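Enquirer: next input, structure requested:
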Amino acid sequence: MNLISKISPQNRILNHARLIAEEVLKKEDEYTHFSDQELINKSDDIIEYLANNNPLDDRLVESLCIIREVIYRVHNKRAFKVQLIGAIIVYFGDFAEMMTGEGKTLTLVLVAYLNALYKKGVHMVTVNEYLVKVGAEFATPALNFLNMSVGQITANMNEYEKRNNYDCDITYTTNSELGFDYLRDNMVTNYNSKVQRGLWFAIVDEGDSVLIDEARTPLIISGEPQEEIGNYVKADRFVKTLYPQDFTLDPESQSVALTESGVEKAQKFFNTKNYYNFENSDIIHKVTNALRANFTFFNGREYIVKKDDEGEDVIALVDQSTGRIMEGRSYSAGLQQAIQAKEQIKIEPENLTVATITYQSLFRLYKKLAAVSGTAITEVEEFLNIYNMVVVTIPTNKPIRRIDHPDYVFDNKRTKWKYVIADVIRRHENGQPILIGTASVEDSEILHQLLERVNIPHEVLNAKNHAREAEIVARAGEYKAVTIATNMAGRGTDIKLSPESLEAGGLCVIGTERSDSRRIDNQLRGRAGRQGDIGESRFFISMEDTLFSRFATDNLAKADDKLSEDVISTKFFTRLLNNTQKKVESLNYDTRKNLIDYDHVLSNQRELIYKQRDKILVSSDNKDILYRMLDSVIDDIIYQSHNEPNEDIIDVKKLIDLATQNIFYDNYLNHDEYYGLDLDEIKTKLKNDCISFFEQKEQLMTPGIFNQILSEIMISNIDEEWTKHLDVTSKIREGVNLRAYEQKAPLNIYVEDSDKLFEKLKHDVAWKTVCSIGKINYVHQEYDKVNNEFIINDNEIIDNDNVIDFENTDHSLISEQEIEDSLVNIDELNDQNTKNENND
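Expert: Okay, here's the model as predicted:
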């Protein structure tokens, strides 16, 4: 093994970035002497250079020198070497791990400029609108200086505002709004209504939060409610009758299922002989959700109950990584309704999913993806395997002076809280600012009450009190400040220390419970000791904490003789803690990996559907798609017209009847023309008759109207069948693990079933489209063969068995004037036909 092969990819990337950064620093004096206009001219020259398909790598140092000097001129801040290194790593599409306080905001402006030079659009993605505003406001002066536009997306913008902001060279947006805009863009019925201009390059700030922590929660756009709510209440009422022996709960996977006695009770409660019978699939679905809602989801942890604007109690989801309320988000597949039933609040009918995507699938659509965060190294394998990004830890600009004390371990929570309060009192008396991280809203409120009893003033930041977040966090470094924060990680606001606070020892971070992930704990620690400040951190943990009670039960018995009422800190508990966290991280990674395996199937299908929609919306002639659909329909009609048992013989009467019933008007087809033809000739003849029939319809309309009607019918049918597909595949996925009797891997079963359903989707879209076009026209459904003409009926369109009234129908692609223009005057048409016959 040679020396080069021994060097890790991280070190190779870091060394390469360091060399480029050093070249930039060497040219600092040279660029300080350029005038503003000279810098602008140099930037414009690089843009022109790239427009001619040249690579930016050749002029990377020059580009960094330009933007570094411009940032200094507008902000009086010159990028440090470590910020240049971070920017270079992100530019090449990797993940830069930069400690809190190292200047990620400035680093991201460097990267934004580099990629904006290509003029293809750069998306700067972060976790909330506050950070969108902060990032955009810092970037705008420097990038405007170089004639580049900066936009920012907020949820309350209209379509016009969003399109203008997405059209900018650099656009700051939240991950959720980006995803929902992508889904909405693929639901439009007019291509020009889209707001995004494509997914070229994305830089994800707080990348671990977006790409890992939120990876399991798909974005969902819902349609109209689909069912009654009574069964949710009934399922919840049943679950509340169960005893511990009636169900099993796996604390690691948080899966819950009925035991044999539970099944017997279910059969009696729901009056069914076989609980697992297929006809009970809806009951099973609702009982499963009721079990999860009652035994694995808890108020104050996964969600809270709060008042909405009208004073009604509602369920609000809590982000488990940040403690923030996830506004506008709800659980899918009936879980939200199960929790509402559990909490005895108003149950909203379950909505039908019309569009959905996971963040994993969304960000893998980009041509280029990179990320930055303060903590990512513990998930290095996942970022490489799923997102093809190498995580590189960037050295800090100044040495870290924070002291990370060993954990204090206790037998129970009561003792833990006693020692936490004692430590807070001691530090508060010395004036040291303290930030206390809790794992749940419930714990933050317990701590709040304990601090009130000892008369220590403090602030509380949790999902119930998030409106003043930025203000509370910003003041957490003041002298004698005490701040309680639920899941502090990823808050994104700097904690600046006053001189008195530094004199008192800097910020002290106290963790009251270890997270499932070392990364989240590191984020909490990282709030102290920023930019070389002094600071401290310590975790107070007990054997009753969730991490141990769920994942380390087998090892707790060994700890009994090592625990007492006093604090303990031993290598045994350190090793137990680290091993438990690694175990949980591995389980969570497997869960996310499993999600990707399943989502990959749906992702491929979604991509095909969205590409087909786009092709239909932009095309001025979609008859080629119609005729391909027609081939499928004709094959079906011919198959259904075979004379059994001899499949080579076609029943012509049956074929004509089927074709007329589904496509043509009465008496349009001539039976005699089909007798004596072989199978291939019949297929060709029927297709030609269909095409001729469709062309006659088109001739009766103003040019372009037929394609507009065809496009609208196609889009409507695709959307309707895609919605059904999402609903059915989600139910299959939910129950696939119960199909062990098939002796196949659950994923393989899901893939097979999903593929069959997708083929059915295409088949149904083809049939509905061909039949609709066949039966739709501004004419009566009977065709007059004697006069060779259609009989016009101005206000009706025949659509299979349904009459659609154009005057009362919303047609986004067809204006009323266009409809009127397309209603051809039949008398003029007859006059023209008469003249033609006389001429003949």
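Enquirer: use CA for all of it now, contacts and neighbours both
Expert: Noted.
Enquirer: quote the end-to-end distance of stretch 507-526.
Expert: Stretch 507-526 has an end-to-end distance of 10 Å (CA to CA, to the nearest Å).
Enquirer: what's the spacing between that stretch and its chain's center?
Expert: 26 Å (CA atoms, centre = their mean, to the nearest Å).
Enquirer: for the lengthiest strand in the chain, name the packing helices and strands.
Expert: Longest strand in the chain by number of residues, with DSSP state E as the criterion: strand 534-542. Packing partners of strand 534-542 (3 or more CA pairs under 8 Å, 6 or more residues apart in numbering; DSSP states H and E): strand 401-404, strand 408-410, helix 413-429, strand 507-511.
Enquirer: what comes up buried for the longest one?
Expert: Neighbour-count burial for helix 413-429, counted by 16 or more other CA atoms under 10 Å, picks out 413, 415, 416, 417, 419, 420, 424, 425, 427, 428.
Enquirer: next one: the last one
Expert: Neighbour-count burial for strand 507-511, with 16+ other CA under 10 Å as criterion, is recorded at 507, 508, 509, 510, 511.
Enquirer: in JSON lines, list these along with distance to residue 127.
Expert: Listed next are these as JSON lines, based on distance: CA to CA, whole Å:
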{"residue": "507", "distance to residue 127": "25"}
{"residue": "508", "distance to residue 127": "26"}
{"residue": "509", "distance to residue 127": "23"}
{"residue": "510", "distance to residue 127": "24"}
{"residue": "511", "distance to residue 127": "23"}
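Enquirer: please tabulate the buried residues of helix 413-429 in CSV, including the columns distance to residue 680.
Expert: Conversion of these to CSV gives the following (distance: CA to CA, whole Å):
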residue, distance to residue 680
413, 80
415, 85
416, 83
417, 83
419, 87
420, 84
424, 87
425, 91
427, 90
428, 90
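Enquirer: next, the second sequence, to be compared with the first:
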Amino acid sequence: MAGLGALARKLFGSANDRRIKQMRARVAAINALEPELQALSDEELRARTDMFRKQIADGTKLDALLEPAFATVREAARRVLGQRHYDVQLIGGMVLNSGQIAEMRTGEGKTLVATLPAYLNALTGKGVHVVTVNDYLAQRDSEWMGRVYRFLGLTTGVIVHGLTDEQRHAAYAADVTYGTNNEFGFDYLRDNMKYERESMCQRGHHFAIVDEVDSILIDEARTPLIISGPLEDRSDFYNLVDAFIPHLTDEDFELDEKQRSATFTEAGNEKLEGLLREAELLKGENLYDVENVSAVHHLQQALKAHKLFQRDKDYIVRNGEVVIIDEFTGRMMPGRRYSEGLHQALEAKEKVSIQPENQTLASITFQNYFRLYEKLSGMTGTAQTEAEEFGDIYNLEVVEIPTNVSVKRIDDDDEVYRTVEEKFNAIVELIDDCKSRGQPILVGTTSIEKSELLAAHLKKAGFRQVDVSDPEAFKPLFDGDSGTKKEKVFAVLNARYHEQEASIIAQAGLPGAVTIATNMAGRGTDIQLGGNADMRIEHELADMPEGEERSAREAEIRAEVEARKQQALAAGGLYVIGTERHESRRIDNQLRGRSGRQGDPGHSKFFLSLQDDLMRIFGSDRMDGMLQKLGLKEGEAIVHPWINRALAKAQQKVEARNFDIRKNLLKFDDVMNDQRKVVFDQRIDLMDGAAVAETVTDMRHDVIEDLVARHIPEKAYPEQWDTQGLQDEVRQTLNLDLPIVDWAKEEGIADEEVIERLKKVADETMARKVGQYSPDIMRQVEKAVLLQTLDHLWREHLANLDHLRSVIGFRGYAQRDPLQEYKTEAFTLFESMLANLRQATTAQLMRVELVQQDAPSLPADGELPEMQAQHLDPTTGENEFDQAAMAPLPAGAARDPANPASWGKVGRNEACPCGSGKKYKHCHGALA
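Expert: Model (predicted):
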């Protein structure tokens, strides 16, 4: 069957080929319009935007305008940027416009491609979002491509960290908005915590183009976006729970020190139920009723604190604070706290002041955020290996776009060595050889630690490392002297200095340049052989005014770059070296794809050792013994296409496992996402102010019906009614003192009659309040009470779901599906939250008394609760917003070594600005 498939592809082409062939007809139509558009003046070309908008308003479909709109953008880009879209770039634009993923090789101009569908879809006036991987690229692309949009009469905006709400509002109001995935996601969450519709920044989710779509929708999507804030003080609760633990004996719990887990036994559960009942903390019949999920969670954390964590080993108590001790280094970690209430449990155990727990105020996964868009598309150099995940989760198809010029890069088979030491020696030898021939080299490593290890080997071989953050230290390479001078220099990039890195990556194609990088995805800059003339001109002639002298210097730089390009071409183009295989083939392909851009020659090779992580996972021990028996000597490598195929299969297995994990996590998050949509939609309806009075009245009536149903069983005789209980609850909930006990004595009275009387009295009471304070003021009060109560209960609900999620896995031991159990319990909790919302809102409004001042209003836009943003880097586990939260250094500002206030944001691995020569984290950063 496989043979038949191959034959069919040979005769008819693959599905991808057939799709591309269909689009070529439309490319021909766009090309046919070119002479006509070239004859237009700038004003006439710009006027086409208004013409297109009118056609859309008259009912013309977007797809019908594709050819003329794309032709217009191409002509605008040619005039403004001096760049004319290639035919394959037009095909890429069509793929994006159809809501699919365009897989385009590195150097094919994806940034320019995005202007085509962005312009066409922006004509509707609903806004287009272009999503990038970092703030630098968002700003750069919005300015660079913004020239094309502005020329055609469209507006552009950019969303980066640190903007005010007014600036965000203006940016989202633009026709095309650039920004990072984190900022778009957090703005959505923040918008749904606002109290006025006008203060919401985003205006909908019409169309998004995601650059480096695999990095954002797959790699970054492993961790959710979270906005958290401090909980109210619950010291009494933690102390009460802590007091229960000494009552337990060894039969009441089980410890697993290896897994660092502690669980209660059946006897322990019964004992705790009794203790909770005495303390009036038990809700429902038993400990594991869904209402007690939070109490159970904190009991388990208190048990862990007492039985698994030892003072002076796992933590110390210093100055009235519990300070964690790092289990690997034995050092104290001040400022770090255990999550999910564990730190508070330790504080209660040690009888020190209990700091408030951080609570999730709002959270969303990237999968669920990007599925909000009516139309979603993406572009990257490497998506085909993840096509199944894109299809399953985002309903996106991957279309491979042919290159403008055929790829000439040579991809060698991997070289496999026995040890890491032998592997690095071989890499250094190859780097030295390429350097001597003037061939540029890019070395890819899997982590910062591995890049530092390779750097140490290069230094031993006589190379000098230059400081990426200091342009002056990097001058020998930046000026292109690395090819002419014999000085051996190299640079290490690790995604901390985005702006400097873009400059260095742009010059990494200089003859003899040696660049080590941890991850080549999303750098946003091509490696051009001979260097990047535009970047050099921008860097070197920044202060030179326009004129003959500048023009002459520009021409000199371009001639120098061309000469160095010929030198690099003669040496064989860019040589890409991989120091080991990643878990994902996609990351390896990203690295390889940096060489051989636009038909340039190039070379790539991966060096592996049997001690590499991927090799160890797949049983390299047996292979090691076999190779020794076969007589493989030190420094020798095995090279064979079979090894490449075996590794590709191993990577596929890891990719499939990671995909299953992400898919399973998403199934759990989808449960919360359905509830999140209901709550956020409800908030918007309330903020719009439509029928708030009607909503409040319905809630009040539901509460009355629930109260009566609880105390008057269906078809029960009046003498069986709990009228005293009902009378007390009506007083407590509705603030009404009514003779319900006497009503029950009336002959022929039924529960329906009691309900109607209660509704009548409650409605009359509220009508008097409306008459007393005016309908407008009461509508504002109702809206304020309803929104604030909903927000408070939603946050409690999120905490309950987190706690439920942490324990639901145990249901698997009882042969019950944890996901199905989670869905059922989460629905029960949600129903309970809605019932609490009705009761709490009604109780507050029935008691409200206003002092005659200005009309009460909702919290102002800037008065959201104190909160912090969090998105964990999936590879390091660090919060990406820890550094971003610090004040950035103003553009052009200089750092005074003697004045730390002038340093702004300093990366932990950056050289300390004080001039000590140490890394910041080992110097002033250690004191921060």
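Enquirer: could I get the TM-score for this pair?
Expert: Once superposed, the chains reach a TM-score of 0.79 (TM-score structural alignment, normalised by the length of the first structure), with 722 aligned residues with a CA RMSD of 3.8 Å.
Enquirer: aligned to residue 358 of the second structure, what sits in the first structure?
Expert: Counting by TM-score structural alignment, residue 358 of the second structure lines up with residue 351 in the first structure.
Enquirer: chain neighbours aside, what residue packs nearest to the aligned residue in the second structure for residue 589 of the first structure?
Expert: Counting by TM-score structural alignment, residue 589 of the first structure lines up with residue 659 in the second structure. Distance criterion CA to CA, 6 or more residues apart in numbering; nearest residue to residue 659 of the second structure, sequence neighbours excluded, is residue 389 at 7.0 Å.
Enquirer: okay, that neighbour and residue 665 of the second structure: tell me how far apart.
Expert: Taking CA to CA, one finds residue 389 of the second structure at 14 Å from residue 665 of the second structure.
Enquirer: run a quick neighbour tally on whatever residue of the first structure lines up with residue 367 of the second structure.
Expert: Aligning on TM-score structural alignment places residue 367 of the second structure opposite residue 360 in the first structure. Using other CA atoms under 10 Å, residue 360 of the first structure has 23 neighbouring residues.
Enquirer: surely residue 360 of the first structure meets residue 211?
Expert: Yes - using CA atoms under 8 Å, residue 360 of the first structure makes contact with residue 211 at a distance of 6.6 Å.
Enquirer: roughly how far does the alignment partner in the second structure of residue 172 of the first structure sit from residue 132 of the second structure?
Expert: Here residue 172 of the first structure is matched to residue 178 in the second structure, going by TM-score structural alignment. For residue 178 of the second structure, the distance to residue 132 of the second structure equals 7 Å [CA to CA].
Enquirer: and for the two, which residues touch both?
Expert: Shared contacts of residue 178 of the second structure and residue 132 (CA atoms under 8 Å, 6 or more residues apart in numbering): residue 138.
Enquirer: compare neighbour counts for those two and give me the winner.
Expert: Between residue 178 of the second structure and residue 132, counted using other CA under 10 Å, the more crowded position is residue 178 (30 against 25).
Enquirer: these two touch, right, that one and residue 131?
Expert: Yes - assessed by CA under 8 Å, residue 178 of the second structure is found in contact with residue 131 at 6.0 Å.
Enquirer: shared neighbours of the two, anything?
Expert: residue 138.
Enquirer: next, the buried residues of stretch 554-574 of the first structure.
Expert: Buried residues in stretch 554-574 of the first structure (16+ other CA under 10 Å): 563, 567, 573.
Enquirer: would you list the average distance separating the longest helix that the second structure contains from its aligned partners in the first structure?
Expert: Secondary structure of the second structure per DSSP state H: the longest helix is helix 641-687. Compared with the first structure after the fit, helix 641-687 of the second structure shows a mean deviation of 1.0 Å (mean CA distance after the TM-score superposition for the first structure).
Enquirer: helices and strands around that helix, which ones?
Expert: Counting contacts by 3+ CA pairs under 8 Å, 6+ apart, helix 641-687 of the second structure packs against helix 366-370, helix 585-592, helix 775-807, helix 818-847.
Enquirer: tell me the residues of the first structure aligned with the longest one.
Expert: Just to be clear, that refers to helix 775-807 of the second structure. The aligned range for helix 775-807 of the second structure is 703-735, by TM-score structural alignment.
Enquirer: likewise the last one?
Expert: On the first structure, the counterpart of helix 818-847 of the second structure by TM-score structural alignment is residues 746-775.
Enquirer: how big is the offset of that stretch relative to the second structure?
Expert: Counting by mean CA distance after the TM-score superposition for the first structure, stretch 746-775 of the first structure comes out at 0.7 Å.
Enquirer: any idea how far that stretch is from the middle of the chain?
Expert: On CA atoms, centre = their mean, the centre of stretch 746-775 of the first structure falls 25 Å from the chain's centre.
Enquirer: what does stretch 765-784 of the second structure give?
Expert: 43 Å.
Enquirer: and for stretch 648-657 of the second structure?
Expert: So, by CA atoms, centre = their mean, the centroid of stretch 648-657 of the second structure is 24 Å from its chain's centroid.
Enquirer: quick one: residues contacting residue 740 of the second structure.
Expert: 723, 724, 726, 727.
Enquirer: got it, and residue 176 of the second structure?
Expert: 118, 119, 122, 127, 128, 129, 130, 154, 155, 156, 157.
Enquirer: can you rerun that using 10 Å?
Expert: 115, 118-119, 121-123, 125-130, 142, 146, 149, 154-158, 207-208 (CA atoms under 10 Å, 6 or more residues apart in numbering).
Enquirer: enumerate every residue touching residue 599 of the first structure.
Expert: Residue 599 of the first structure neighbours (CA under 10 Å, 6+ apart): 357, 358, 360, 361, 593, 605.
Enquirer: quick one: map it onto the second structure.
Expert: Checking TM-score structural alignment: residue 599 of the first structure goes with residue 669.
Enquirer: tell me the residue in the second structure aligned with residue 686 of the first structure.
Expert: With TM-score structural alignment as the criterion, residue 686 of the first structure matches residue 758.
Enquirer: apologies, that question was intended for residue 108 of the first structure.
Expert: So, by TM-score structural alignment, residue 108 of the first structure is matched to residue 114.
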